[in-house]
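> what follows is a predicted protein model with its sequence.
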Amino acid sequence: MILDSFRLDGRVAVVTGAGRGIGAATALALAEAGADVAIAARTADQLEEVAGKVRALGRRAVVFPGDLSDTDTLTAFADTAAAELGRLDIVINNVGGTMPNTFLTTTPKFLDQAFHFNVTTAHALTVAATPHMLENDGGSVVNISSALGRVPGRGYLAYGTAKAALAHWTRMAATDLSPRIRVNAIAVGSVLTSALDVVAQQPDIKKRIEDATPLQRIGEPWEIAAAAVYLCSPAGGYVTGKILEVDGGLTAPNLDLGLPDL
């Protein structure tokens, strides 16, 4: 049966930024597909809520609160997951993000921080997880990138540059880690997470985003999670070094920040 190829029974996944939004949806989707999951984020209460839902699905869950901008924390996360769940097969590098900024106020420090939070963290967790994955049959890494890593938009220089770097890191790491570990990314568009809470509460802005999106709507976290399950499962077993665009068909940013010319 073709649907059997999407199963993840007996696998263990680590998911960063899993207290809410795309990270939480992905953790639950992986659990529904049969995986045990270790989840990390800053807020313990949010993680415990997600873990309860994972356990209700009959899967094991490990909660790991911490500052995921700290690379030592990410190393400890991978080691803890492998120790408590017995193995490690899947890495979801979801944590990331950077606030919009104007060109002249995008300081070198701001750019460095964007790169660190979106790229260095993914590298650190993957490096820590790789020896554990190699102990078994290899594994799969999925990075959450963005459509803004591909299309230019005013005000998104730091974020878009960091996500573009993450996309190319994906291609480079896939080359380094093949054939036993596959590395892919999902370039997401506008998705209804906490980052868009303000937008969802302002119908005029929400409509502008929808009108500028070819599919005429904002995405849902489960749609990104479904793509992650595909990339992690045997169904995606012949895919590595690729960026899967799940963005509603974007060819340009769908939120104009209205920044004036210099």
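Yep, it's here.

> hey, let's count contacts and neighbours off CA atoms from now on
Will do.

> residue 124 contacts residue 73, correct?
No - look at residue 124 against residue 73 with CA atoms under 8 Å: they stay out of range, at 9.5 Å.

> would you map the strands across this protein?
All strands of the chain, identified by DSSP state E, fall at 12-16, 36-41, 61-65, 90-93, 139-146, 181-188, 243-246.

> with distance to residue 26 and mean neighbour count as extra columns, can I get the ones you listed in TSV?
Shown next, in TSV, are the strands of the chain (distance: least, CA to CA, whole Å; neighbours: other CA atoms under 10 Å):
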stretch	distance to residue 26	mean neighbour count
strand 12-16	8	28
strand 36-41	10	27
strand 61-65	13	23
strand 90-93	8	27
strand 139-146	11	28
strand 181-188	12	26
strand 243-246	14	20
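
> one more structure, for comparison:
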Amino acid sequence: MILDRFRVPDRVAVVTGAGRGIGAATALALAEAGADVVLAARTRSQLDEVAERIAGTGRKAHAVAADLADPAAAGALADAAVTRFGRLDIVVNNVGGALPRPLLDTSTGFLEDAVRFNVSTAHALTRAAVPAMLENGGGSIVNITSVVGRVAGRGYLAYGTAKAALAHYTRLAAADLAPSIRVNAVSAGSIATSALDVVVGDPELRERVEAATPLRRIGDPEEIATTVVYLASPAGGYLTGKVLEVDGGQQVPNLDLGLPDL
């Protein structure tokens, strides 16, 4: 059956930023598709909740509470997967972020921290995962980037630059790792996660954001998760080096921060 191509039976995945939002939805989706999952984030209690939900699917989860702003901590997750489950097949680099701020308030250090958190962490885990994946014939890596890495708006310099770098990192890594390991990305638009609480909780602001989105709504974390499952599974087996835009059709930013001219 065609739906069987969307399954990843008895595969092992690592998902970063898995305590909530897109990461939690993705980890659960991969488990429902047949994978055991290593969950990584800062907050142990959140990871334990996700692990309990995964157990309810009949799959196994291993929670690793770590500060993934440190690339070394991210890299160690590959070994954790092999130690716990004996293999590694799928990596989802979901951790990242950077607060908006005007250009003149964006120090060099702030920009470097954004690149480190969004790109260096993904590279550390990718680099560590490759040998383990090759032991079983290959695998799939999915990076979570953002529409802000493609469209330009005031206040997003650090975050947008880092996410644009992650998108092109995806293309370059795909070239280096083909044909055994596929590398793709999901460019997420405005998704109802904790990062968007200020929008979701303010009816007027939410209406403005939705009106500026062609599909006229905010996305759900599961809509990113299902895209990850597609990319990680045999259903997406002929894709590598691609960035799938799951953003409600955005061509411009849908949240104006109201920063004035200098």
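In hand now; what should we look at? As the structure is a computational prediction, the values presented were derived from the model and not from experiment.

> could you pull out the helices for the stretch 1-150 of structure 1?
With DSSP state H, counting those that start in this stretch as the criterion, the stretch 1-150 of structure 1 has helices at 21-32, 44-56, 71-85, 108-115, 121-134.

> neighbours of residue 43 of structure 1, just the number please.
For residue 43 of structure 1, the neighbour count with other CA atoms under 10 Å is 16.

> in structure 1, where's the longest helix?
Longest helix of structure 1, by residue count under DSSP state H: helix 157-177.

> list the contacts of that helix.
Applying CA atoms under 8 Å, 6 or more residues apart in numbering, the contact partners of helix 157-177 of structure 1 are 97-101, 103, 106, 110-111, 114-115, 118-119, 143, 145-146, 148-150, 152, 181-185, 240-243.

> now tabulate the strands of structure 1 in JSON lines and tack on distance to residue 252 of structure 1.
Listed next are these as JSON lines, based on distance: least, CA to CA, whole Å:
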{"stretch": "strand 12-16", "distance to residue 252 of structure 1": "28"}
{"stretch": "strand 36-41", "distance to residue 252 of structure 1": "31"}
{"stretch": "strand 61-65", "distance to residue 252 of structure 1": "36"}
{"stretch": "strand 90-93", "distance to residue 252 of structure 1": "25"}
{"stretch": "strand 139-146", "distance to residue 252 of structure 1": "12"}
{"stretch": "strand 181-188", "distance to residue 252 of structure 1": "13"}
{"stretch": "strand 243-246", "distance to residue 252 of structure 1": "13"}
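
> contacting residues around residue 18 of structure 2?
Listed by CA under 8 Å, 6+ apart, the contact set of residue 18 of structure 2 reads 24, 25, 26, 27, 39, 40, 41, 47, 50, 94.

> wouldn't residue 68 of structure 1 be in contact with residue 41 here?
Yes - under the criterion of CA under 8 Å, residue 68 of structure 1 makes contact with residue 41 at 6.8 Å.

> need the residues touching each of the two.
Joint contacts of residue 68 of structure 1 and residue 41 (CA under 8 Å, 6+ apart) are residue 16.

> count the residues that sit near residue 82 of structure 1.
Residue 82 of structure 1: 20 neighbours (other CA under 10 Å).

> picking up where we left off before, kindly reformat the helices of the stretch 1-150 of structure 1 as CSV containing distance to residue 172 of structure 1.
Shown next, in CSV, are those (distance: least, CA to CA, whole Å):
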stretch, distance to residue 172 of structure 1
helix 21-32, 24
helix 44-56, 32
helix 71-85, 20
helix 108-115, 16
helix 121-134, 11
